[in-house]
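Enquirer: Have a look at this prediction, sequence included:
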Amino acid sequence: MSDGPAVRRLASRVVYENAWMTIREDEVERLDGSRGIYGLVEKTDFAVVVPAEGDGFHMVEEYRYPIGRRTWNFPQGSLPGRRRGTPEEVARHELAEETGFRAATLTPIGFLHSSHGMSGQGCHVFLATGLVPGEHAREPEEQDMRQGFVTRAEFKRLVREGSITDDSTVAAYTLLTLYEESR
């Protein structure tokens, strides 16, 4: 089996574009020579921040329109208007924007692809410590956001009961656990 690409792009067209994403449709050729289409969502990489303090985390809860309900997650996102920044800049921006906290230390603990079957977008995961409270500066879409402190035991309970369903949050917790085990 070859290490080269299993699918080759023959043509590409933008189907839709807005301030947050581009949706592209590619005409492709597979290894066996058959052709087809592949739909992709292009978004800038984002950051997930685990604001840890004592035996828990500062988390945010908000209504998520695509799933029609409120859920808890770690602060996360990208810079407005598809701007690019260093992963640390994005993490610091999101932490302050959503929670008001500033972190004395941001430790990178991993990188993940968020939905590699339909997008190349990835997320940089950071552990934030030495938290200093301040005022948040939420975007209009985040005006119903709440924040709260969740112990590790509560975090696990919220995952089990389905109050935390965000894959990036659960994956960030896994990376945090692996990071702590390696120390």
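Expert: Looks like it arrived, so ask away.
Enquirer: From now on I want contacts and neighbour counts done on CA atoms only, so please keep to that.
Expert: Noted.
Enquirer: can you map out the helices along the chain?
Expert: 87-99, 152-161, 167-182 (DSSP state H).
Enquirer: Put this next to the previous one:
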Amino acid sequence: MTDELAWETLDSRVAYECPGFDVVHDEVRLPDGTETDFDYLSEPPAVVVLPFTSAGDVVLIEEWRHAVGRVNRGLPVGTVEPDDDDLTAAARRELAEETGHEAGRVEPLTTVEPANGIANSVHHYFVAHDCEPTAEQDLDFNESIRVVESGYEEFRAAVRSGEVRDGRAVLGVLYYETFEE
């Protein structure tokens, strides 16, 4: 049964594609019969990792974010590959690739659609425990990442003060604080 609020897609095409995402253009019919168009960002699902060392520090990345023109401090994040059947394994892989750290234990935290009014993005959050720098970073061609460790309370305070503005990092800390600690 279709929900009375559902839009009917009459036609759909990729209007623009680039590494990492596409812009999709849909022709749609609204519930009142109006026909219009709707564009949205389409990207593969991602894993977001809140990684803790054995000492309780958090492993963070500092990365140039060209859209906002600054270095951003946040959590390791990576794309779920088409052959990833195990999201926990994907989280472990992305943690190692971006930070060179491997986790003793990885647990799911939550799954969110961070911007479902304009994108089909899905982010799967994980908490990684007992992380140690035992791997080599394996960055994509377009990644400029510096790995830093921070006291968790210091990172939490930076999130609270607005110094850390990356939405994925902010949501990860808020969810962890609200439901896990």
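Expert: Here it is on my side, so go on. Model, not experiment: these values are computed from the prediction.
Enquirer: Got a TM-score for the pair?
Expert: Once superposed, chain against chain, the TM-score is 0.88 (TM-score structural alignment, normalised by the length of the second structure); 177 aligned residues with a C-alpha RMSD of 1.9 Å.
Enquirer: Please identify the most buried of the helices of the first structure.
Expert: Among the helices of the first structure, helix 87-99 has the highest mean neighbour count (mean count of other C-alpha atoms under 10 Å), at a mean of 22.
Enquirer: List the residues that contact residue 22 of the first structure.
Expert: 14-16, 41-43 (C-alpha atoms under 8 Å, 6 or more residues apart in numbering).
Enquirer: again, but for residue 79 of the first structure
Expert: 46, 85, 90, 93-94.
Enquirer: If we use 7 Å, what do you get?
Expert: residue 90 (C-alpha atoms under 7 Å, 6 or more residues apart in numbering).
Enquirer: do residue 42 of the second structure as well
Expert: With C-alpha under 7 Å, 6+ apart, residue 42 of the second structure has these contacts: 21-24, 119-121.
Enquirer: Now do the same for it: its match in the first structure.
Expert: When the first structure is aligned by TM-score structural alignment, residue 42 of the second structure is paired with residue 42.
Enquirer: list the buried ones in the longest strand along the second structure?
Expert: In the second structure, assigned by DSSP state E, the strand with the most residues is strand 8-18. Buried residues in strand 8-18 of the second structure, counted by 16 or more other C-alpha atoms under 10 Å: none are found.
Enquirer: how far does that strand sit from the chain's center?
Expert: In terms of C-alpha atoms, centre = their mean, to the nearest Å, the centre of strand 8-18 of the second structure is set 23 Å apart from its chain centre.
Enquirer: any residues touching that strand, and which ones?
Expert: 22-30.
Enquirer: repeat that with 10 Å
Expert: 2, 22-31, 33, 35-42 (C-alpha atoms under 10 Å, 6 or more residues apart in numbering).
Enquirer: can you check stretch 53-62 of the first structure too?
Expert: For stretch 53-62 of the first structure, using C-alpha under 10 Å, 6+ apart, the contacting residues are 49-52, 69-76, 95, 98-99, 101, 128-131, 141-155, 163-164, 169.
Enquirer: do the same with stretch 146-163 of the first structure
Expert: Against stretch 146-163 of the first structure from outside (C-alpha under 10 Å, 6+ apart): 51-63, 69-75, 98-100, 164-166, 169-170, 173.
Enquirer: Tell me which residues of stretch 60-71 of the first structure come out buried.
Expert: 60-63, 71.
Enquirer: And for residue 110 of the first structure, the neighbour number?
Expert: 18 (other C-alpha atoms under 10 Å).
Enquirer: residues contacting the closest residue to it other than its chain neighbours?
Expert: Among residues not flanking residue 110 of the first structure along the chain, residue 125 sits closest, at 5.2 Å (C-alpha to C-alpha, 6 or more residues apart in numbering). Shown in contact with residue 125 of the first structure (C-alpha under 10 Å, 6+ apart): 46-50, 76, 87-88, 91, 106-112, 168-169, 171-173, 175-176.
Enquirer: Test my guess that residue 77 of the second structure contacts residue 49.
Expert: Yes. Between residue 77 of the second structure and residue 49 there is a contact under C-alpha atoms under 10 Å: 6.4 Å.
Enquirer: quick one, which of those two is more surrounded?
Expert: Using other C-alpha under 10 Å, the more surrounded residue of residue 77 of the second structure and residue 49 is residue 49, with 30 against 22.
Enquirer: Looks like the more buried one contacts residue 131 (just checking).
Expert: No. Contact between residue 49 of the second structure and residue 131 fails when scored by C-alpha under 10 Å: they sit 11.2 Å apart.
Enquirer: List the residues that are in contact with both of the two.
Expert: In contact with both residue 49 of the second structure and residue 131: 59, 95, 106, using C-alpha under 10 Å, 6+ apart.
Enquirer: can you put the residues you listed in TSV and add distance to residue 136 of the second structure?
Expert: TSV is the format used below for those (distance: C-alpha to C-alpha, whole Å):
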residue	distance to residue 136 of the second structure
59	15
95	11
106	19
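Enquirer: how far away is residue 114 of the first structure from residue 133 of the first structure?
Expert: 29 Å (C-alpha to C-alpha, to the nearest Å).
Enquirer: and the two? which has more neighbours close in?
Expert: residue 114 (17 against 12).
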